[in-house]
Each structure stands twice: as structure tokens, then as C-alpha cells.
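> For reference, the sequence and a predicted model appear below.
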Amino acid sequence: MDAHHHFWHPARGDYGWMPPDDPVLARPYGPADLAPALEATGISRTILVQAAPTTHETEYLLGLADGTDHVAGVVGWIDFERPEEIETIRRLAAHPKFLGLRPMIQDIVDDAWMLRDDLDWAFRAICDLDLTFDALGFPRHIEHFNTLFARYPSMRAVLDHCLKPTIADESPECFDEWARGIARLASGSTAYCKLSGLVTEAMENWRDEDLAFYSDHVLEVFGAERVMWGSDWPVCRLRCSYEDWHRTARQLVDHLGEAEKAQVFGRSAETFYRLA
């Protein structure tokens, strides 16, 4: 299973983060574009994740999911700053392929945004409706996520992209700070972690061993049963193909037993997202 990928169409107009002239990103990506990579890697189920801060995009993704057999579920977006959106959450939650929510915290200026009292309604709705929360952030958000997860202990949360460690920096200090923070999140909460996004945080001429420091640490502190592989396609194409990242990830977990590998490449995501 691929626990994290995107489809998008820039002409929709709500991908403000996307450089309009980027030759890799600024083009449409849909099911037909991903199909050859899924066939080549033998992946039959995926989780489709929002990439725009609009409910319209979430509805667009649910429409794609309805017509795409391999999409097992959608992680969408709502405006956490509008309590009246509770009705939107309830409506989305009624869709059989709607799994949870992902506010784009990495793009929000206030690092402690998720701890604002006026957002409590949204996090309580996630818990009450048994939805999931994808935590999209950077190492500087680690302590705030620690506080958030302690505040809502029943919330099913997963860290996207290992919280984007600065792999390209190659600084021991940066690694140690990230590693300590990730370990605190792993031991202090029930959160899962997505083994995804690492290639795009590395240098263009990245090596497998550059990523292994990070994947090994995540697997050690979370355990394979709380780690799930995701492609982050098409963003991964900034560094390599879908197939190359999948092959690299397989190599990064090669030291694990077969049962643990099965957790990382399917069962952990199925458990977390409660997929039949």
C-alpha cells in the first residue's frame, strides 16, 4: 500500500504553494499518470491526500476516489478557523472513502497555531467522528505536536514525511535535535509515522545511506507496526521516480523481518486508517 500520494490539476487555482513555472510540479497529475508506477511496483491500494487548503479540492479528490479503485481513502481539508465548518466535517465524514483531515501547518506562520483554543472544536470533531489527523510540519513543530497529542489522546494521528528533517543540511546538530524530538513523540503518544518525503529533503545527489540514518531512527522509536510507507508522488519526482523511491525504501527496511516489512508496506496503514 502507498499511504500518501496526491492528484492535482493546477488550473483549479487553489495550489498557492506551487511555483507556476515548475516543470515537474506545475502540471496535472491524475490516476492515469500514476497507473504505470503502481503496476510496476505491485501496489494495489493508496491513500490520496489533500494538497490545497480548500474544501473544494477535497470534494474534487473524493470524486476522483469514487472512480478510482486503488484509492482506498482520502485525507482532506477544512477551515479549522471556522466553527461553522462542523457541518462540512460531518458531511464529508459520511462519504465512505473520507478518512480524515490535514491542515497545512507547515505553511502557517504561527508555529503554535494548532494549540489555539478557538480550534478545539475541530480537534474534538476529529475525535468524536473517529477521523484521522495527518500532522504536516517541520522539526520546529515537534513540541507543539507533543502538546496537541497529549491534549487529545484519543485522536488517531500520523506524522507526515517524518516531520521533514533537514537531510540536505548534513549537520549532526540538526539530526540530533530532530531525532530526540521524534523519539519523544513516539514514546509520549500513540501517533504513527509516514516513511515518506525523505528524498525531497535530501540533496539532489542523495545516497541511500543519507536516508538510512533517518529511516533507521524512525523504525527504532516507532516500531514497524507504527510506520507506513508513502510515495509522496508526484512531489517525489523532484528527486527520483516513484519506482526508484519505492525500491530505495525497500532497501532501507531490508534488515527487518518479513512480518515487519509487511507492516511498513501495508498493514500499518490499514490499521491506522481502519481499512477493511
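Sure thing, it's come through.

> C-alpha only now, for contacts and for neighbours.
Noted.

> what separates residue 233 from residue 61, distance-wise?
Distance of residue 233 to residue 61, given as C-alpha to C-alpha, to the nearest Å: 15 Å.

> So those two - more neighbours on which side?
For residue 233 versus residue 61, neighbours defined as other C-alpha atoms under 10 Å are more numerous around residue 61 (25 against 22).

> quick one, helices of this protein?
Along the chain, counting by DSSP state H, helices occupy 31-41, 55-66, 86-93, 120-128, 142-151, 172-188, 198-201, 208-222, 242-252, 258-262, 268-272.

> buried residues in the first one?
By that I understand helix 31-41. Judged by neighbour count using 16 or more other C-alpha atoms under 10 Å, the buried positions of helix 31-41 are 31, 34, 37-38.

> go on, stretch 191-209?
Those would be 191-202, 206, for stretch 191-209 by 16+ other C-alpha under 10 Å.

> Dump these into JSON lines; add distance to residue 91 as well.
What follows is the buried residues of stretch 191-209, written out as JSON lines (distance: C-alpha to C-alpha, whole Å):
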{"residue": "191", "distance to residue 91": "26"}
{"residue": "192", "distance to residue 91": "26"}
{"residue": "193", "distance to residue 91": "28"}
{"residue": "194", "distance to residue 91": "27"}
{"residue": "195", "distance to residue 91": "30"}
{"residue": "196", "distance to residue 91": "30"}
{"residue": "197", "distance to residue 91": "31"}
{"residue": "198", "distance to residue 91": "34"}
{"residue": "199", "distance to residue 91": "36"}
{"residue": "200", "distance to residue 91": "35"}
{"residue": "201", "distance to residue 91": "36"}
{"residue": "202", "distance to residue 91": "39"}
{"residue": "206", "distance to residue 91": "43"}
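
> want to compare, so here's the second one:
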Amino acid sequence: MIIDAHQHFWHKKDDVDHGPGSRSRSYLPDQLEPILHERNINKTIAVQALPTLEENDFLLNIASDREEVIGVVGWVELDDSQAIQILAAYKEDPHFVGIRPMIQDLPSEWLLKSTVLDNLNKLADDGFPIDLQANPRHLPVIIELLERIPHIHCVIDHIAKPSINTGQIEPWASHMRKIAEYPNIMCKVSGLVPEKVGASWTTKSIYPYVEHVLDIFGSKRIMFGSDWPVCLKSASYPEVVQLFEDTVTSQLSEREDVFYNNATRFYRLEDKL
């Protein structure tokens, strides 16, 4: 069994074609399903790509119709005193398995706002999964967040998008090492290829970053994600799978954890499989 723990669906939003992997093209289940079948990937987690409640409904409707979509990581406005009540209604749907505040587009300090912290603390008490769409600039703030709420259950998306194109590894590496000290934090090895149409990349240049993540998180706290269709800007789905094989599973004797067990445990999918 293999779970792709990070992929997206959307309808096109722009009449001007900006190339593969962009919002100017639609990417829907009928396009992904044959690719999954070809790669022997059984289930996916559909992750929100817009910070709206309508996005939750869109993805949950897909999950209810498609057996390959086992879960949805949605969105609620955490800087809202009513966030937990709003979330409670979505949690009644068994496909709603987590949330992702879109911190990539927010000031780093947003995570430390009083209302956000209060809501995150309540989610931590419940053990509810949270994806953190982090860039390197967010990592010091995430460390402070973990000092305040050490029992929070989070996964760092896309290994926090270090500057692979420049080869710079610090201070990203040190910050990630500190974050990995918290046992409830996982890391998605996803989103490693450039988000620029036609950009070049090599496994050799990516490998040191993945090696560091594997070293500090270990095989029990990383998971595979394709980041389809965003990955299509510079790589095909098979190329992304091969990249994971070359940088992660080639270093491990046990594949089932990174391809299945870790995502199942983090998103609490045991009763859904």
C-alpha cells in the first residue's frame, strides 16, 4: 500500500495559459487516477490550495466520490474565535483529516497571534493534524510555537522549501534539527523540484537536504508527497516518485513506513483503510 500524502485538485482560474502546474489549467481526479494506477499508488491526501471554506467543500465532494482520495486537509481561519466551532462541523465528515493554515502567504509572526495560539492549543489537546506550509523564514517562529505548545501535532510540508537552487543549507538545517526534537512533528518529503516551468534540477543537488531530513526525523516521521500538479512545472509524477526512491527509500530497509505507515498514523487513517 502506498499513500501520496500531498496532492491538490483545482479548476482553472485564468484564461491565459501559464503552463503546466499552474492555476490556468484544471487538475481533477480523472487526470490523476490513471497516473496513480500506473505507479501502483493506492490512496491520496488532497490538500487545500485556497484559504476558503468553499475549498473544503470542493475537496470533500471529491473525496466522497473517489475511493482513491482517502482524506482531505482543509482550511479554517485560525485567527477567528469561532474557528474550533467551524472546524467541528467539518470534522463530522470522516474524510476531513487535517487543516493547513496557508502561512506561506502570511507574516511569520501570524502563528504567534493570541487567537491563533489559543486555537492551536485546543487542536493540540485533541491531537488534530496540522500541515505547516513553511518557508525557511517561518522556522524560528515555529520553534517558538513548539516551545509554547510542545504537544502540537504538525507536519512540515515540502521540508520547509530550503534554497536548493543556491545550495545554501544553513540556517535551515539547524532550525529543522531543533524542530525535529519534538516527537509529534513530522516532515513531508515533497515539493522538492522547482516551482518554475521548465526549470532544471538534479537529484544530486536535492540529496543533501533530504539526507538531513532523514537523519533528524528518521524513517518513522517522514512521508511521501507528490505535490501534484504543482510538481508538473518542472517534473512529471513518475520523476517525483523516482526522486523519492533515489533520495529516501534507497537509504532504508523498510519502505512501508515512509510510503504508508507514517501518513496513516499522522492523519489517523487506520479506520478508513
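Yep, that arrived. Bear in mind the structure is a predicted one, so any value in this text is a computation, not a measurement.

> How close are the two chains, by TM-score?
Here the TM-score for the pair of chains, by TM-score structural alignment, normalised by the length of the second structure, is 0.91; 265 aligned residues with a C-alpha RMSD of 1.8 Å.

> Between which two of the buried residues of stretch 191-209 of the first structure is the distance greatest?
Longest distance between any two of those is 28.2 Å, between 191 and 206; criterion C-alpha to C-alpha.

> separation between the equivalent of residue 156 of the first structure over in the second structure and residue 82 of the second structure?
Structural alignment (TM-score structural alignment) places residue 156 of the first structure against residue 153 in the second structure. Residue 153 of the second structure sits at a distance of 21 Å from residue 82 of the second structure (criterion: C-alpha to C-alpha).

> Same question for residue 14 of the second structure.
Counting by C-alpha to C-alpha - residue 14 of the second structure and residue 82 of the second structure are separated by 33 Å.

> How about residue 112 of the second structure?
Counting by C-alpha to C-alpha, the gap between residue 112 of the second structure and residue 82 of the second structure amounts to 17 Å.

> Look at those two and report which has more neighbours.
Between residue 112 of the second structure and residue 82, counted using other C-alpha under 10 Å, residue 112 has the larger neighbour count: 16 against 13.

> quick one: contacts for the residue in the first structure that the more buried one lines up against?
Following TM-score structural alignment, the counterpart assigned to residue 112 of the second structure within the first structure is residue 115. By C-alpha atoms under 8 Å, 6 or more residues apart in numbering, the residues touching residue 115 of the first structure are 144, 147-148.

> And those, which of them are buried?
For the contacts of residue 115 of the first structure, buried by 16+ other C-alpha under 10 Å: 147-148.

> ok, so of the contacts of residue 115 of the first structure, who is nearest residue 95 of the first structure?
Of all the contacts of residue 115 of the first structure, residue 148 has the smallest distance to residue 95 of the first structure: 26.6 Å, by C-alpha to C-alpha.

> residues contacting the spatially most central residue of the first structure?
Centroid-nearest residue in the first structure: residue 160, 3.5 Å away (criterion: C-alpha atoms, centre = their mean). Listed by C-alpha under 8 Å, 6+ apart, the contact partners of residue 160 of the first structure are 134-137, 193-197.

> Let's have those in JSON lines, adding distance to residue 267 of the first structure.
What follows is the contacts of residue 160 of the first structure, written out as JSON lines (distance: C-alpha to C-alpha, whole Å):
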{"residue": "134", "distance to residue 267 of the first structure": "17"}
{"residue": "135", "distance to residue 267 of the first structure": "20"}
{"residue": "136", "distance to residue 267 of the first structure": "22"}
{"residue": "137", "distance to residue 267 of the first structure": "24"}
{"residue": "193", "distance to residue 267 of the first structure": "13"}
{"residue": "194", "distance to residue 267 of the first structure": "13"}
{"residue": "195", "distance to residue 267 of the first structure": "14"}
{"residue": "196", "distance to residue 267 of the first structure": "16"}
{"residue": "197", "distance to residue 267 of the first structure": "20"}
